[in-house]
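1. Just a sequence and a predicted model for now, questions to come.
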Amino acid sequence: MNAVLVAVGVMLILSLLRINVVLSLTVGAIVGGLTGGLNIADTIKAFTGGLGGGATIALSYALLGGFALAISRTGVPEVLVKAILKVVQRDGDTKKKGAAKALIFLVLLAMAIMSQNLIPVHIAFIPLIVPPMLKLMNMLQIDRRLIVAILAFGLIMPYMFIPAGFGLLYQEIIVTQMGLAGLEVTMADVPKAMAIVALGMAVGLVGAFFAYRKPRHYQDVEVEASNTLEQEVKTRNLVFAAIALVASLAVQIPTDSMIIGSLVGIIILYITGALKVKEADEVLSDGMRMMAFVGFVMISANGFSAVINATGDVEPLVKGAMDLFSGNVSIAVLVMLVVGLIVTMGIGSSFATIPIIAAIFVPIAVELGLSDLAIICLIGTAGVLGDAGSPASDSTLGPTAGLNVDGQHNHIWDTCVPTFIFYNIPQIIFGWLAVVFFL
């Protein structure tokens, strides 16, 4: 049996059984190596030899996590939340319910998008901003599934399309892993390749607005809002945080390095005193710990990829796939997208999916005669598929954490199912159309 299929199959089964994905990747790599004719020593050597390939991404994640938490401690999120709530509640007290709804939608969408690039705090803003809004949402009878759709769009679309913050990391992973699989591409090509898929997500968001436009009744249940909103925020810290964010982006864009960008931002917070020296070690350590899991997954995935390549079974798999698809590009692309969906649904991380699928998909796509842009689109879409809809994804866990504080929002039926329908399905359709377009 082909070692690549065995390794991926073992990894997938273990992941779907909720076994830790790092452990799943390690076990899958070992089983795949042994199946491919490597002895245990050679398998371990190949695995450990490949771990270094994920070090850059892991360090990027760690520093970004530290920088994000440091920014959150300066009071920037709290000030934004207070300002937003003041405006929304003021409009909510009037009879202009339509305007109040529109403001809530725009505010949440803007916050979600900024959380991925401009103010890269990821899902940390949701527990701050959503619970205090629930009473007003109940009064306006807003269907919380629509709020989920808005948040998920803002959490996913930016990193797949905008090369900044988390988007820079995701696109760097695509380029790096495609290079390891034998196809060199540039960072500048990724947004071009993903534009049509991003449009598909926009179509899905419009569909969610239509599907969940009707009023939905919720009971008013008192919830305890975050006490961070009551803390005093110093103006000087806000100014220095803004400077740190601008400097981080200014350095990150020309260098294409999240490591340097985050490091510059952290240093500015240190020097200006916006990040207190006595608290800095704890804050940065907590931030790095917050992102450590994905970093370890990336490192393990590179070891997994190295073992797959060492078995020499990638080429036979490609030839077998070509025989199976009989040169039918459309069917091959659709099958690979579905495989990407399954992998990401099981793991819960688009970032961790790319190294797993790139080693297999790139050779097949090259053999099928796909252009570089088409292959980038295929890998990028197959990776992002499943982020929406996965019960283990931050993009679903975050919205549920904010909307279910009063016990009236179900994680599976009110978060995972709606996001699967309105984002995964359009992503498959538009991703397939995009690959065919770029042929």
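-> Nice, thanks for sending it over. Numbers count the residues shown, from 1 in each chain.
2. rest of the way, CA atoms for contacts and neighbours
-> OK.
3. can you give me the helices for the stretch 201-350 of the chain?
-> Taking DSSP state H, counting those that start in this stretch as the test, the helices found in the stretch 201-350 of the chain are 235-255, 258-272, 277-311, 314-325, 329-347, 350-368.
4. Just name the most buried of the ones you listed.
-> helix 350-368 (a mean of 24; mean count of other C-alpha atoms under 10 Å).
5. still on that earlier bit, now distance to Y159 too, for the helices of the stretch 201-350 of the chain, in a markdown table please.
-> Formatted as a markdown table, those follow (distance: least, C-alpha to C-alpha, whole Å):
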| stretch | distance to Y159 |
| --- | --- |
| helix 235-255 | 14 |
| helix 258-272 | 13 |
| helix 277-311 | 15 |
| helix 314-325 | 29 |
| helix 329-347 | 15 |
| helix 350-368 | 10 |
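6. can you tell which of those helices is closest to T43?
-> Distance to T43, taken as C-alpha to C-alpha, is lowest for helix 277-311 among the helices of the stretch 201-350 of the chain, at 6.4 Å.
7. wait, isn't V318 in contact with I364?
-> Yes. Using C-alpha atoms under 8 Å as the test, V318 is close enough to I364 to be in contact (5.2 Å).
8. Of the helices of the stretch 201-350 of the chain, which is nearest L16?
-> helix 329-347 (4.9 Å).
9. Okay, one more to line up with it:
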Amino acid sequence: MNAVIVAVLIMIVLSLSRVHVVLALAAGAIAGGLTAGMSITETVDIFTAGLETNVSIALSYGLLGAFAISLNFTGLPDLMVKMAIKLVGREGEGRKKTMTKVFVLFFIALIASFSQNLVPVHIAFIPVLIPPLLKVFNELMMDRRATATALTFGLKAPYILIPAGYGAIFHNSIQENMAASGLEVESSMIPQALWIPVAGMVVGLVIAILVTYRQKRSYEDRDIALQNEEDKHITTPGIMTALLAIITLLVAQVATDSMIFGVLTGLTILYVYFAVLHVKGTFSLQQTDTLLTDGMKMLAFIGFVMIAAGGFAEVVRETGHVESLVAWTTEWIGDQKGLAAITMLLIGLFITMGIGSSFATVPILAAIFVPLAMSLGFSPLATIALIGTAGALGDAGSPVSDSTLGPTAGLNADGQHNHIWDTVVPTFIHFNIPLLIFGWIAAMLL
């Protein structure tokens, strides 16, 4: 048995069986090591050594979570909610004839896109923005499956294409793990390789909004307990501080090429603001500590999965069976690069659906795909397209992914949105299928 196949299959089966992903990764790594003839001690040592591969990326995630939660207390998210409600109207108010569901959905997709790069708060904005708008959606008779699709698009497409915020983490992960597997690439090559797969996601979004879910759908108007309905958190100093923190974060990140330093800079500005509030007696230092802790907790799951994935990938590489798998696959596929490309993309789909995180999948895919792609004659750009697309595949459509859990958390605030059938299935259909098609096209053209 090939150790790589054994490790990946056990990891996928355990993950899909609702065994915690970190445990599934550890179990898969141990099974792969034993299959390759390693002792348990040797396998654990290699797994442990590999854990440090993604530690900086995981720390970046945790700090971004803290930044996102802290940003909520500046009043900026509350202001965004009020602006959104003003644009689409409140229940009972007159509505412009030109206001349509399509505008609302693309507006939501735009706001979600900002959460990945421009204002890197990830899914933290959804519980703030979406519940207050549910009655507006009901009044427009919008199909919430279209809203879920718009949100998931914004949570995925920007970080796949744009190297800022969470996009910087994703691109750095691709670059570093490809280098660890023997292929050095420039960071500027990654957007060049991934714009075609992202174009496929745009096509999926347009189809979902204009075709699949364009029909009216009725929901009950139910009262929702909303937070931050008052304006007490919306102040000019708070908004100015939030904008300064965001701009500083982006500038510091670009200048130092370090997401960690960028987030720490942004957090410093926010915490100076909190210290001023503390002096005024309107904010306690205990609240500041709680913000940091809660923010890290929010994204700690992904961080731990990414760390464990680094250990898994290290064991996979050290088994020596990647080379034999590559040789066997090359012999089976021959010179059929088209078949090889679709096979690798499907592998990525199953792995990512099992793990629920494209960030955590990249180290595993790079360890397998880089030598395979090189042996089949794929260019570096095509290899990036395969790894990036395969990593993104399954993130939309996975029941355990932030890209689906986040939208459901907001849209089900009144208990009328099913996670599997109203978020997971629609996003799987409208994003995974286009990603497969356009990812394959990118691998063949680049």
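-> That came in fine, so what should we check first? For clarity, every value in this text was computed on a predicted model and none was experimentally measured.
10. before we move on, back to that, to G9 of structure 1, which of the helices of the stretch 201-350 of structure 1 lies closest?
-> Closest among the helices of the stretch 201-350 of structure 1, using C-alpha to C-alpha: helix 329-347, at 9.9 Å.
11. Could you check how far the closest one is from the centre of its chain?
-> Using C-alpha atoms, centre = their mean, to the nearest Å, the distance from the centre of helix 329-347 of structure 1 to the centre of the chain it belongs to is 17 Å.
12. do you know how far the most far-flung residue of structure 1 relative to its centre is from Q89 of structure 1?
-> Seen from the C-alpha centroid of structure 1, the residue lying at the greatest distance (C-alpha atoms, centre = their mean) is K95, 38.2 Å away. Noted for K95 of structure 1: a distance of 12 Å to Q89 of structure 1, by C-alpha to C-alpha, to the nearest Å.
13. Check T35 of structure 1 too.
-> The value you get for T35 of structure 1 to Q89 of structure 1, if C-alpha to C-alpha is used, is 62 Å.
14. In terms of packing, which of those two has more residues around it?
-> With neighbours defined as other C-alpha atoms under 10 Å, T35 of structure 1 and Q89 compare such that T35 has more, 19 against 15.
15. Would you confirm that the more buried one contacts A3?
-> Yes. Taking contacts as C-alpha under 8 Å, T35 of structure 1 lies within contact range of A3: 5.3 Å.
16. Show the contacting residues for I379 of structure 1.
-> Taking C-alpha atoms under 8 Å, 6 or more residues apart in numbering as the definition of contact, the neighbours of I379 of structure 1 are I174, I354, I357, A358, F361, V362.
17. same question, H409 of structure 1
-> By C-alpha under 8 Å, 6+ apart, the contact list for H409 of structure 1 reads R144, T400, L403.
18. Quickly find the element holding the equivalent of the second one over in structure 2.
-> Just to be clear, that refers to T400 of structure 1. When the structures are aligned by TM-score structural alignment, the residue of structure 2 matched to T400 of structure 1 is T408. Assigned by DSSP states H and E, T408 of structure 2 belongs to helix 402-411.
19. mean shift of that helix relative to structure 1?
-> For helix 402-411 of structure 2, the mean distance to aligned residues of structure 1 following superposition is 1.2 Å (mean C-alpha distance after the TM-score superposition for structure 1).
20. can you give me the angle that helix makes with helix 285-318?
-> With axes from the mean of the first three to the mean of the last three C-alpha atoms, to 10 degrees applied, the angle from helix 402-411 of structure 2 to helix 285-318 works out at 150 degrees.
21. how far does helix 402-411 of structure 2 sit from the chain's center?
-> The gap between the average C-alpha position of helix 402-411 of structure 2 and the chain average comes to 12 Å, counting by C-alpha atoms, centre = their mean.
22. got it, and stretch 166-175 of structure 1?
-> Stretch 166-175 of structure 1 has its average C-alpha position 10 Å from the chain's average C-alpha position, going by C-alpha atoms, centre = their mean.
23. same deal with stretch 289-299 of structure 1?
-> With C-alpha atoms, centre = their mean as the basis, the distance from the averaged C-alpha position of stretch 289-299 of structure 1 to the chain average is 13 Å.
24. In structure 2, which residues correspond to it?
-> Stretch 289-299 of structure 1 corresponds to residues 297-307 in structure 2, going by TM-score structural alignment.
25. Which part of structure 1 matches stretch 359-375 of structure 2?
-> Counting by TM-score structural alignment, stretch 359-375 of structure 2 sits on residues 351-367 of structure 1.
26. mean shift between the matching stretch and structure 2?
-> Here stretch 351-367 of structure 1, set against structure 2 after superposition, deviates by a mean of 0.8 Å using mean C-alpha distance after the TM-score superposition for structure 1.
27. Tell me which of the contacts of I379 of structure 1 persist in structure 2.
-> Here those are checked against structure 2 with both residues aligned by TM-score structural alignment, their matches' C-alpha atoms under 8 Å, and the contacts held in both are I174, I354, I357, A358, F361.
28. Make a markdown table from those and add distance to Y212 of structure 1 to it.
-> Output for the kept ones among the contacts of I379 of structure 1, formatted as a markdown table (distance: C-alpha to C-alpha, whole Å):
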| residue | distance to Y212 of structure 1 |
| --- | --- |
| I174 | 34 |
| I354 | 32 |
| I357 | 34 |
| A358 | 36 |
| F361 | 37 |
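29. Could you work out the most separated pair of those?
-> When the kept ones among the contacts of I379 of structure 1 are compared pair by pair using C-alpha to C-alpha, the farthest-apart members prove to be I174 and F361, with a separation of 12.0 Å.
30. surely Y212 of structure 1 meets D143?
-> Yes. Assessed by C-alpha under 8 Å, Y212 of structure 1 is found in contact with D143 at 6.1 Å.
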